[in-house]
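In: build me a model:
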Amino acid sequence: MIGIGFRTAPPGFGRTRILLGAIVLMMAACGLPGRAAASPTATADAARIDGVRGIADRAVELDVYSAAMNAVTRVRVLRAADPDAPAPVFYLLNGANGGSDGNWTDRTDIASFFAGKQVTVVIPMGGAGSYFTDWRADDPVLGRQRWSTFLTRELPPLVDAEFHGTGANAIAGISMAGTSVFQLALAAPGLYRGIGSYSGCVRTSDPQGQVLVNAVVNARLGNTVNMWGPPTDPTWRANDPYLHAAELRGTAIYVSTGTGVPGPLDTIDGVRGDLLQLTYQLLFGAPLEAVTDMCTRQLRDRLRELNIPATFDLRPTGTHSWGYWQQDLHNSWPLFEAALTP
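Out: This next block holds a predicted model:
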């Protein structure tokens, strides 16, 4: 009923502020990271893979050193069906928690879904509250954030060399990362043949967008001034995919969202008897998805104005939760598979 109430309220900034209050509460409920040590000075070392560990069947975990962040990032990889043959790469980004409290590998069926598919699936871990962007300054809590450089310049050549990449890439992400995939595509034109946003909010520089971005970053004790400067700084507009959507022409685009109205996966059977999970979905996931529904409709209208083809899956029900994102992945894969095929 929370989602229904919000959807029938008149549109406007006041409604969005109410909804975004739920975001802050949700982030707090998920737990906050401890204070990080001051970021070390970056070195001239090149990015590299420092370690490879087998974790299950075709799954491996890499320790990837980022020269841009002067830090090692864990990256999980599902090898292609034939690991010795060339394969395109599909990057999947986690949400605002960076994968620390639920991620693609432990909350979805990607291992079985991609079994038999000739594609390498790459899931970077970390980046909580970072928007996977390059921050202008080191943050006292979150440290050095240079995720755009890491994801678009450092990681792809390492993955291609290690896993016989074909040079064809696509990327998708949930929630916070549903914004990031657009930003990354704009930062590295031609790198991704397809992008997917599941329950994301692409608009970031208008007042409502800034409230949302601040809520996500502040919930991790980060400061958006260190990310894009004060609210009037032009960097906010420079990183707003809504304003630069024309540059996405020629990229395959898939965008999905629910409405916050409880759906088939928001029942006790839908969560396999997990009452705590159901409570989260109804109390937090419903208003969160009502926000992303508004954002997604704005993006749909923007792309229509620009006559840019895109696939939009506007589900009539559903909350901000993994069960729906698993369905979104399944539904969007044909688009990505076609984009990655020569």
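
In: use CA for all of it now, contacts and neighbours both
Out: Will do.

In: which parts of the stretch 101-250 of the chain are helices?
Out: 104-107, 110-113, 147-149, 155-163, 176-187, 207-219, 224-228, 234-238 (DSSP state H, counting those that start in this stretch).

In: which residues touch Met227?
Out: Counting by Cα atoms under 8 Å, 6 or more residues apart in numbering, Met227 touches Thr133, Asp134, Trp135, Arg136, Ala137.

In: of those, closest to Tyr324?
Out: Thr133 (25.6 Å; Cα to Cα).

In: wait, doesn't Val216 sit right on Gly129?
Out: Yes. Counting by Cα atoms under 8 Å, Val216 touches Gly129, with 5.9 Å between them.

In: to compare against the first, here's the next sequence to fold:
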Amino acid sequence: MSANVPAVLISLRTRTLLVLSVLLSVLLATVTPTAPALAAGETSTPGAEVVAVTQVAERQVDLTVRSPALGGRTVNVRLLTPDGWNPHDRRHRQHWPTLWLLHGCCGDYTSWTAMTDVAETESLRDVLVVMPEAGWNGWYSDWWNHGEGGDPAWETFHTVELRRLLERDWGAGDNRVVAGLSMGGQGALLYAARHPGMFKATAAYSGSAHPLLNDESVNRILGFFAGQNNDPLRVWGDPIAQRRIWEAHDPFHLAKRLRSIPVYLSCGDGTAGPLDQPGSTSALEADFNRQNHALAAELKRVGARHVTTNFYGPGTHAWPYWERELHASLPMLLSALGVEGDRGR
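Out: Here you go, the predicted structure:
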């Protein structure tokens, strides 16, 4: 059909389309792409981003997150979602009370749901539970030479990048508490102490509460740092030459910063307890038991008034105790969030 159209009309049409395309390109350059609104005080600096979302079970969603603080690596975060959670409804989206639940060394973001009944706990159906990856032995720390050697900055990933991401796009509120086991128990204490006001309460189950207690404790944590053929000095440096860095990651030395919030500490003594096989022992639990007693005494000395301890005697470094202690500490944690622990179910 175009063969019958005068050449002058074809030329005019071409010029018109060219002008429209130029105008459209200018218009698009001035329009800001749709994106979640930045909260007060936030910047537009590129941060962590979700690159995949997987529904793994009822109320369980895994986010695959790419993190600049981790050198561009992608790691996973498991969310145990509350009833009515719908972060994609931006018009009526809620920001939920949030429990950060931290895994221990040699575990990962799936540990809590795999090893405990947390996903079936009725009192958590009104809470968003965040279970982030923290590395096989990341120790919830920005490794001391991370800026030069490309080592991970786990603390920055969790407390800055992931926090902002979850609160912007995934329904997390700024009403938060934090709990964890072993390495994650230390992480829960560290995050609450090193970021005042971020968490309203903290709980540590068999946590590494005072790694500088004595040579045995120092050597033990260095052994963990050396896991997977790592240089043990990569995490906090040398315990003598970088003593200030070690103290900055030792909950005992941060006790004053925990005075104003509820703290829950629990630990066994390393001998066989009611949830162990007969004859079981754990030198690690015995060490952490001494560390937790030292931290409890220091908290009392500095005037902390909201400390709950359950030093239950016989018991090893094992999941049945941590599941039990999670339930024991939930009333305190939920109370700090202002959430009723019993929904009458």
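
In: between Val216 and Gly129 of the first structure, which contacts overlap?
Out: Shared contacts of Val216 of the first structure and Gly129, counting by Cα under 8 Å, 6+ apart, come down to Ala96, Met176.

In: my guess is Asn310 of the second structure contacts Asp269, does it?
Out: No. If you go by Cα under 8 Å, Asn310 of the second structure and Asp269 don't touch, sitting 11.2 Å apart.

In: what's the spacing between Glu161 of the second structure and Ser280 of the second structure?
Out: Between Glu161 of the second structure and Ser280 of the second structure the computed distance is 41 Å (Cα to Cα, to the nearest Å).

In: cool, Leu166 of the second structure as well?
Out: 41 Å.

In: neighbour count winner among these two?
Out: Leu166 (17 against 13; other Cα atoms under 10 Å).

In: ok, now which ones touch that one?
Out: Here Leu166 of the second structure is in contact with Ala172 (Cα under 8 Å, 6+ apart).

In: that one maps to what in the first structure?
Out: Under the alignment (TM-score structural alignment), Leu166 of the second structure maps onto Val159 of the first structure.

In: what about its match, distance to Pro88 of the first structure?
Out: For Val159 of the first structure relative to Pro88 of the first structure (Cα to Cα), the value is 10 Å.

In: okay, and the common contacts of these two?
Out: Joint contacts of Val159 of the first structure and Pro88 (Cα under 8 Å, 6+ apart) are Gly165.

In: which residues touch Ala290 of the first structure?
Out: Gly3, Phe6, Arg7, Leu19, Gly258, Thr259, Gly260, Val261, Thr319.

In: mind redoing it with 10 Å?
Out: Ala290 of the first structure makes contacts with 2-7, 16, 19-20, 199, 257-261, 296, 317-320, as judged by Cα atoms under 10 Å, 6 or more residues apart in numbering.

In: what kind of secondary structure is Val75 of the first structure in?
Out: strand (DSSP: H, G, I helix; E, B strand; the rest coil).

In: just checking, it touches Val60?
Out: Yes. Counting by Cα atoms under 10 Å, Val75 of the first structure touches Val60, with 8.4 Å between them.

In: who's more crowded, the two?
Out: Val75 (19 against 16).

In: run through the residues that contact the more buried one.
Out: Contacts of Val75 of the first structure (Cα under 10 Å, 6+ apart): 49, 52, 60-64, 122-126, 155, 159.

In: residues near the counterpart of Gly200 of the first structure in the second structure, how many?
Out: Using TM-score structural alignment, the equivalent of Gly200 of the first structure in the second structure is Gly207. A count of neighbours around Gly207 of the second structure, defined by other Cα under 10 Å, yields 30.

In: ok, now Arg304 of the first structure?
Out: The number of residues near Arg304 of the first structure, taken as other Cα under 10 Å, comes to 12.

In: which residues touch the corresponding residue of the first structure for Gly273 of the second structure?
Out: Under the alignment (TM-score structural alignment), Gly273 of the second structure pairs with Gly263 of the first structure. Residues near Gly263 of the first structure by Cα under 10 Å, 6+ apart: Gly270, Ala286, Arg315, Pro316, Thr317, Gly318, Thr319, Tyr324.

In: my guess is the fifth one contacts Leu282, does it?
Out: To tie it back to what came earlier, the one meant is Thr317 of the first structure. No. Applying Cα under 10 Å as the test, Thr317 of the first structure and Leu282 come out as separate, 11.9 Å apart.

In: so for these two, which residues contact both of them?
Out: Common neighbours of Thr317 of the first structure and Leu282 (Cα under 10 Å, 6+ apart) are Gly3, Gly260, Val261, Pro262, Asp266.

In: the fourth one in helix, strand or coil?
Out: Here Pro262 of the first structure takes the coil state, with states given by three-state DSSP.

In: which residue packs closest to it, ignoring adjacent ones?
Out: Nearest residue to Pro262 of the first structure, sequence neighbours excluded (Cα to Cα, 6 or more residues apart in numbering): Gly318, at 5.3 Å.

In: name the helix or strand for the one you found, please.
Out: Remark: Gly318 of the first structure resides in no helix or strand, with elements defined by DSSP states H and E.

In: that one matches what in the second structure?
Out: By TM-score structural alignment, Gly318 of the first structure lines up with Gly315.
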